[in-house]
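Q: got a predicted model here, sequence first, then my questions.
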Amino acid sequence: MRLVAAEIDLQALAFNLARTKEIAPHSKVMAVLKANAYGHGLVKIAQHLQEADAFAVARIDEALALRAGGLTKPIVLLEGFFHHTDLPILLANNFQTIIHDESQLLALEQAQLDAPIATWLKVDTGMHRLGIEPSRFAEFYQRLKACKNAKPQVNLMTHFACADDLQDSKTNEQLQQFQTLVAAQQEALCLANSAGILGWPQAHGDWVRPGLMLYGVSPMVGGRAAQHGLKPVMRLTTKVIAIRKIATGEKVGYGSRWQSPCDTHLAVIAVGYGDGYPRHAKAGTPVMIAGRRYGIVGSVSMDMITVDIGDNAAGIAIGDSVEMWGPDLPVEEIAECAGTIPYELLCNVTPRVSYEYIKG
């Protein structure tokens, strides 16, 4: 038995998809499964999101893994394709592609395909990552409409840069620019990621792209899942493997960075950055043991962390379960303590962690 486990609550996953539909009732749902379903297990998660209208991944290998796993829903490649030799693969597997660069459009125009491919034209309205310049929208749109290798409907898309911050005006600026640009076209529109879904209902459009919110995590600045009616899907747990008595003034861990201010007890727990726990989690970052919060002390090492449990009055024993994040300990809070974002924590869970898929 592996000591560190990621419990994946499939009921919570289904609940979050239903909650997404409740928040955006007039939009189709493109469930985002990139990066191994945000660390939750690509194929297994997809198999339990059958109520979604389509899936979205970043790269073609992720899409192929879904097809190999028996998933038949439409799959959108959010980064598009990277070489003209990818196009027959897209066609054979019913993959849909983003077009965000002229090289992609040229490859599509020049390809010899047996049937057309569904496309999404991505416009850069301010993210300045992927997408065509707004000034070239009419040209790209007309070329795609005329392209024999593209299906007649050209879906239109953009991506928000600051939707996680309700006080930032940039989302409204991007929304207005996009709406003005596409006003004359009768095409399906897709703008809102998780933050856009939760914070900007005017941006829901014909399609929404929930990612982080499906896994029960808030994408908003300072947000928590419960504020949005979401349920955490992953519970990362480990075990207490030793209890040590420490005297006042004794130093703990690599670099001796933490010194005990009093006589106390430490619980040594079997998890570390080798499992994906953030190495830079600060002293005091909470863990849950026997229903109570305790703070980590000393450096996070590859395989172990020390936790100050005081006089051990709670009766903690070797073998007790420890929650690192989950329903009782928001991953958003742990991310804040580590100076990062919850996306990174979820995606960084390593292969030596065992996955246990449960229902409730």
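A: Here it is on my side, so go on.
Q: rest of the way, CA atoms for contacts and neighbours
A: Noted.
Q: list the buried residues of stretch 113-130.
A: Ile117, Ala118, Thr119, Trp120, Leu121, Lys122, Val123, Asp124, Thr125, Gly126, Leu130 (16 or more other CA atoms under 10 Å).
Q: what distance separates whichever strand or helix holds Glu173 from the centre of its chain?
A: Glu173 belongs to helix 170-182 when assigned by DSSP states H and E. Computed by CA atoms, centre = their mean, to the nearest Å, the chain-centroid distance of helix 170-182 equals 25 Å.
Q: with stretch 129-136 instead?
A: That offset, for stretch 129-136, works out to 25 Å (CA atoms, centre = their mean).
Q: about what we covered before: can you redo the buried residues of stretch 113-130 as TSV with distance to Lys231?
A: Shown next, in TSV, are the buried residues of stretch 113-130 (distance: CA to CA, whole Å):
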residue	distance to Lys231
Ile117	36
Ala118	34
Thr119	33
Trp120	31
Leu121	33
Lys122	31
Val123	33
Asp124	32
Thr125	32
Gly126	32
Leu130	31
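Q: so which of these are in strands?
A: Ile117, Ala118, Thr119, Trp120, Leu121, Lys122 (DSSP state E).
Q: dropping in the other structure now:
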Amino acid sequence: MIPRVTATVDLGCIQHNLQVVRGMAPRSRVMAAVKADAYGHGAVPVARALEAAGVDALAVACLEEAMELRQAHVVTPIALLEGVISGEEAAQAVYERLQIVVHDHWQLALLEALPDSAQLSLWFKLDSGMHRLGFPLADVPKLVEVLRRHPNWKLEGWMTHLACADEPENDFTPLQIARFDAALQGIPGPRSIANSAGIIAWPSARRDWVRPGLALYGCSPLPARSAADLDLRPAMALDSRLIAVREFAAGERVGYGGAYVCPERMPIGVVAVGYADGIHRAFANGTPMVVAGCRVPLAGRVSMDMITVDLRAVPQAAVGDPVRLWGPGLAAEEVAAYAGTLAYELFCGLTQRVHYRHLPGSQAASGLRSARGGY
């Protein structure tokens, strides 16, 4: 059976990108974000590749994501970025030796209800201005007192999250960093501030730990700098194929609503991919893709299972020719802009209908099998 749509993930690129991050922050340990199915790249194969490459820790959003990795025998330390939401989750997180990110006093109450013998590993998350999750900075003395009451709790460190790190000229990032530092002055424990954009654009945010996400998958988090400029390699290629090539006269309309009008007699290609695969309906006419090695524009609205493209640049195109939606040669960041979104959403929005193929990295274990999120 020939897959309609294939996402090919090169684990070697992810391993390369990890080393790029290490080069940017050589004095920091790396906690790699593999939440949301490793940003749509497959959590288990990606985690295994990162583990093989010596990553210091992994980060997921929730216990369910962590358990998928533990059940796949990933032994690298794993941090739960949203912490736990029940006593049962707290107990399981301790049993699985997970690092719990604590961001509110109600979570502390869950942990304090565990047996005194529980060996907890935790991060305290502070709100330095993102105003999403985190303890108020003024609560730091209370948190220090909590640690004094529980000498068997292991503090992994203190973290915060940057709201505007992808805007190098925005003075809010240095303000957040200064607030974080002031609140923790004289307080022991490792610090973690920088996400991908923070690592690249804000050297002062590269502390004991950095937490890259998007950069690991080969995308630039900064609008003014390309992945190639940063030596980041795109890890995912999303490909489909032409299933029809037709010719229409000038003035003929294509697709739902007749949203594209042929400006001259021209070939139109039909590609076997649509919003049921994760291709946003918001993509505008002109969105680039690559057919038989040439860039061509989207021509008409995205439908559930198909899109149509202008083939004037490749008049020799034929049924069966490959079509690249994004990947090497066509940056996901560029494509995302045509839907008014980010590469994050493209990756995470791919559906179960997409066939995944994982290419082993240079340091990854052999015997990989194609599967979404697994081997």
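A: Here it is on my side, so go on. Everything numeric in this text was worked out from a predicted model, so none of it was measured.
Q: where does the TM-score land?
A: Once the chains are overlaid, their TM-score stands at 0.97 when taken by TM-score structural alignment, normalised by the length of the first structure; 358 aligned residues with a CA RMSD of 1.3 Å.
Q: which among the buried residues of stretch 113-130 of the first structure gets closest to His40 of the first structure?
A: Checking those against His40 of the first structure with CA to CA, the nearest one is Leu130 at 25.8 Å.
Q: strands of the stretch 151-300 of the second structure, start to end?
A: Using DSSP state E, counting those that start in this stretch, the strands found in the stretch 151-300 of the second structure span residues 154-159, 191-192, 209-210, 236-248, 253-254, 260-261, 266-271, 288-291, 294-297.
Q: distance of the equivalent of Thr287 of the second structure over in the first structure from Tyr277 of the first structure?
A: Taking TM-score structural alignment, Thr287 of the second structure has Thr285 as its aligned residue in the first structure. Per CA to CA, to the nearest Å, Thr285 of the first structure is found 11 Å from Tyr277 of the first structure.
Q: which of these two has more neighbours?
A: Neighbours per residue, other CA atoms under 10 Å: of Thr285 of the first structure and Tyr277, the larger number sits with Tyr277, 28 against 19.
Q: what residue of the second structure matches up with Ala247 of the first structure?
A: Match for Ala247 of the first structure (TM-score structural alignment): Ala249.
Q: sorry, that was for Glu62 of the first structure
A: Glu62 of the first structure maps onto Glu65 in the second structure, by TM-score structural alignment.
Q: surely that match meets Ala38?
A: No - at 9.8 Å, Glu65 of the second structure and Ala38 do not qualify as touching, with contact defined as CA atoms under 8 Å.
Q: between these two, who's got more neighbours?
A: A direct count of neighbours by other CA under 10 Å for Glu65 of the second structure and Ala38 places Ala38 higher, at 25 against 20.
Q: name the residues that touch the helix or strand containing that one?
A: Using DSSP H and E, Ala38 of the second structure sits in helix 35-40. Helix 35-40 of the second structure is contacted from outside by 43-44, 46-47, 59-61, 65, 214, 344, 347-350, 373, using CA atoms under 8 Å, 6 or more residues apart in numbering.
Q: pick out the most distant pair among these.
A: Ala59 and Leu350 (20.9 Å).
Q: which one of those two has more residues nearby?
A: Set side by side, Ala59 of the second structure and Leu350 show more neighbours around Ala59, with 26 against 21, by other CA under 10 Å.
Q: confirm Pro26 of the second structure sits in a strand?
A: No - counting by DSSP: H, G, I helix; E, B strand; the rest coil, Pro26 of the second structure is not found in a strand; it is coil.
Q: run a quick neighbour tally on it.
A: Neighbour tally, Pro26 of the second structure, other CA under 10 Å: 13.
Q: residue contacts, it?
A: Pro26 of the second structure makes no contacts at all, as judged by CA under 8 Å, 6+ apart.
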